[in-house]
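In: no sequence on this one, just coordinates:
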């Protein structure tokens, strides 16, 4: 199989990740933080090591500000539902994933928040001048995808954070497409909240993710329950990360995430980005040389993550993906990618798109096989 669906889940996982999960299943399956016997303590040490590695990678000063979750969606829900109150105004963008849009629309419907979705260019560029004009006296939060999961465009989150803070608002970054694949400096860029997955560019297992939360922010917990600490109290403990991590954690998954994060750090995020960027440029050039093909997002030579979404004139996106899988053993994703706002921005809401997404394990040969397959299928 030529696997080009890394924007959904990275594959194959490094051998180190598989081994770490297996070792955890074999010898660390006690509940961390819930016992003082050897196996429970070992599980707790593994989870702490994962926090330490993620803190180094993402420029987080206090490991207790990293709250593990089951995925980016749960981390985003914790942040959005934990900070917003009736009457608050939120600024989001027109490339947001449903993991942002649906919680916002739920709160709009149920408690009366206001939401403004910033228009972007068809390439995914945002006007900072228009962004500044969108703030209101009650703007509480800015939420934005660091990189669109359809367009591959990258927003200037450092500048957005600066403008948000000047206007008295907090900023929440959806780093689903960038954590592990593009440099993120949470402390340096003064990012208040950052949600990210473990199963994409950090190369960990599914069912892992985290929210990094500024020490100045207190959220209403999304879940209430056992934490292994302050068990005699009726209320959720105030101490981090326990306050936001009710229930038994996914120790094998976090062990795999630790191994994946270490793998990424050994390679270097900048090296990963350059590798993936070069492959996207190669794929884009090859597709653009084929008649009747349009490629979404930033043009050749522009900054983007490892995503190339495209359409063939007069052809159904799902049909293209089906033939690539059935006849060429190439895995891509077709449809709306849980991001209808981005498709509206790209003027593809009526047709969707085919998305090929590369990872560090992808090769130029993989890219060439995709290009040749499309040429055979659709070249005039």
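Out: Happy to help now that I have it. Since the structure is predicted, the reported quantities are computational estimates derived from the model, not experimental observations. Numbering: from 1, shown residues only.
In: only C-alpha atoms from now on, for both contacts and neighbour counts.
Out: Will do.
In: which stretches in the chain count as helices?
Out: 15-27, 38-58, 72-83, 98-110, 128-133, 157-166, 251-267, 269-288, 317-328, 340-345, 364-378 (DSSP state H).
In: take this one as well and set it beside the first:
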């Protein structure tokens, strides 16, 4: 099998990730901070916070709150900061993990919502945000890299606009952390949500939220935190204010190893390799008659994701043929991002998405291209 669906979950993981999870469950598979026995396990969460903080240039590791995935992090940020009567600005390129919490609050009459329309290539002009700003605009939410097209949203420019108007800025870094350079201070990012199982090479069930100092979110869950058990009210300090319940210790151990792998390989090297593969794929697919490509056409704007359709063939059937006949795993459909597909004109069937990972090779791209060419010829 050839796996080339890394925008969903990176696979395979570095060998160190597998070993870290196994070592954790075999030798220290107990809850951190919840035992009389102190082991190396008790230091892993804080070390992992420090690795994440360094990666995104956060000044204090306690600003990193662990969540079960990027979706929970986005829900914590969105529901935790917004109050009734607030106005929010987002874009037509967002994942449902952003859109659905916002639409829920809008439908309940809690917030007003404005959606900035991107171009048919999936590109966003940050200046289009400015006319939508109101006196009650509390939050701007955007992805960094879109999950359908791989287009990069200019978050530094948006961060400046948000700061100039005293608006909080939340970034969905699901497709960018570990692949793109992120500096939360320089980019004026107030909150950054991310999963651990994509370009950080961690296991599923891991993720986190960076929260800028001075921002107070209402928790979305309350309970035991493993320490400070005397009061019957929730601790009021980070990260424990937002980390109730037994943590995913095994996942955090794996994420720790994944972060160390990213640090050792270097974000720039990871990005260079995946970008080269995506550009190669885009260029080769563009020569096949009957293939329609979506997203940016310039190599400089391509990241690691390529979306396409085959003329007169449903993307679900194309993906099914790729897996059953050629052993190639991709991702067809709407990719949990219906607004993006409406933006680029692929609603309602969607497209086939191919997303290169660090362990993919040029030979893998050749296999994909030959398979797509064979499908178009039938």
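Out: All right, it came through fine. Predicted model only: the values in this text are computed from it and were never measured.
In: got a TM-score for the two of them?
Out: With the length set by TM-score structural alignment, normalised by the length of the second structure, the two chains reach a TM-score of 0.98; 378 aligned residues with a CA RMSD of 1.1 Å.
In: ok, back up a step: buried deepest among the helices of the first structure, which one?
Out: Most buried of these by mean neighbour count (mean count of other CA atoms under 10 Å) is helix 251-267; its value is a mean of 24.
In: can I get the helices of the first structure in JSON lines with distance to residue 225 of the first structure?
Out: Converted to JSON lines, these look like this (distance: least, CA to CA, whole Å):
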{"stretch": "helix 15-27", "distance to residue 225 of the first structure": "24"}
{"stretch": "helix 38-58", "distance to residue 225 of the first structure": "18"}
{"stretch": "helix 72-83", "distance to residue 225 of the first structure": "15"}
{"stretch": "helix 98-110", "distance to residue 225 of the first structure": "22"}
{"stretch": "helix 128-133", "distance to residue 225 of the first structure": "39"}
{"stretch": "helix 157-166", "distance to residue 225 of the first structure": "33"}
{"stretch": "helix 251-267", "distance to residue 225 of the first structure": "18"}
{"stretch": "helix 269-288", "distance to residue 225 of the first structure": "36"}
{"stretch": "helix 317-328", "distance to residue 225 of the first structure": "43"}
{"stretch": "helix 340-345", "distance to residue 225 of the first structure": "35"}
{"stretch": "helix 364-378", "distance to residue 225 of the first structure": "47"}
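In: which residues touch the most centrally placed residue in the first structure?
Out: For the first structure, the residue sitting closest to the mean C-alpha position, by CA atoms, centre = their mean, is residue 176 at 0.4 Å. Applying CA atoms under 8 Å, 6 or more residues apart in numbering, we find residue 176 of the first structure in contact with 72, 145, 146, 147, 195, 196, 197, 200.
In: need the counterpart of the third one in the second structure.
Out: By that I understand residue 146 of the first structure. Using TM-score structural alignment, the equivalent of residue 146 of the first structure in the second structure is residue 144.
In: give the contact list for that match.
Out: By CA under 8 Å, 6+ apart, the contact set of residue 144 of the second structure is 152, 153, 154, 155, 171, 172, 173, 174, 175, 176.
In: identify the residue spatially nearest to the fifth one, adjacent ones excluded.
Out: Just to be clear, that refers to residue 171 of the second structure. Spatial nearest neighbour of residue 171 of the second structure, excluding adjacent residues (CA to CA, 6 or more residues apart in numbering): residue 192 at 4.9 Å.
In: give the contact list for residue 279 of the first structure.
Out: By CA under 8 Å, 6+ apart, the contact set of residue 279 of the first structure is 306, 358, 363, 364, 367.
In: which residue in the second structure occupies the aligned position of it?
Out: Match for residue 279 of the first structure (TM-score structural alignment): residue 277.
In: check residue 293 of the first structure too.
Out: Using TM-score structural alignment, residue 293 of the first structure sits opposite residue 291 in the second structure.
In: residue 79 of the second structure and residue 189 of the second structure, how far apart?
Out: Residue 79 of the second structure is 17 Å from residue 189 of the second structure, where distance means CA to CA, to the nearest Å.
In: before we move on, what about residue 221 of the second structure?
Out: For residue 221 of the second structure relative to residue 189 of the second structure (CA to CA), the value is 24 Å.
In: more neighbours: which of the two?
Out: Set residue 221 of the second structure next to residue 189 and count neighbours by other CA atoms under 10 Å: residue 189 wins out with 24 against 12.
In: burial measure for the closest residue to the more buried one other than its chain neighbours, as a count.
Out: Nearest residue to residue 189 of the second structure in three dimensions, chain neighbours excluded: residue 169, at 5.6 Å (CA to CA, 6+ apart). Residue neighbour count, defined by other CA under 10 Å, stands at 24 for residue 169 of the second structure.
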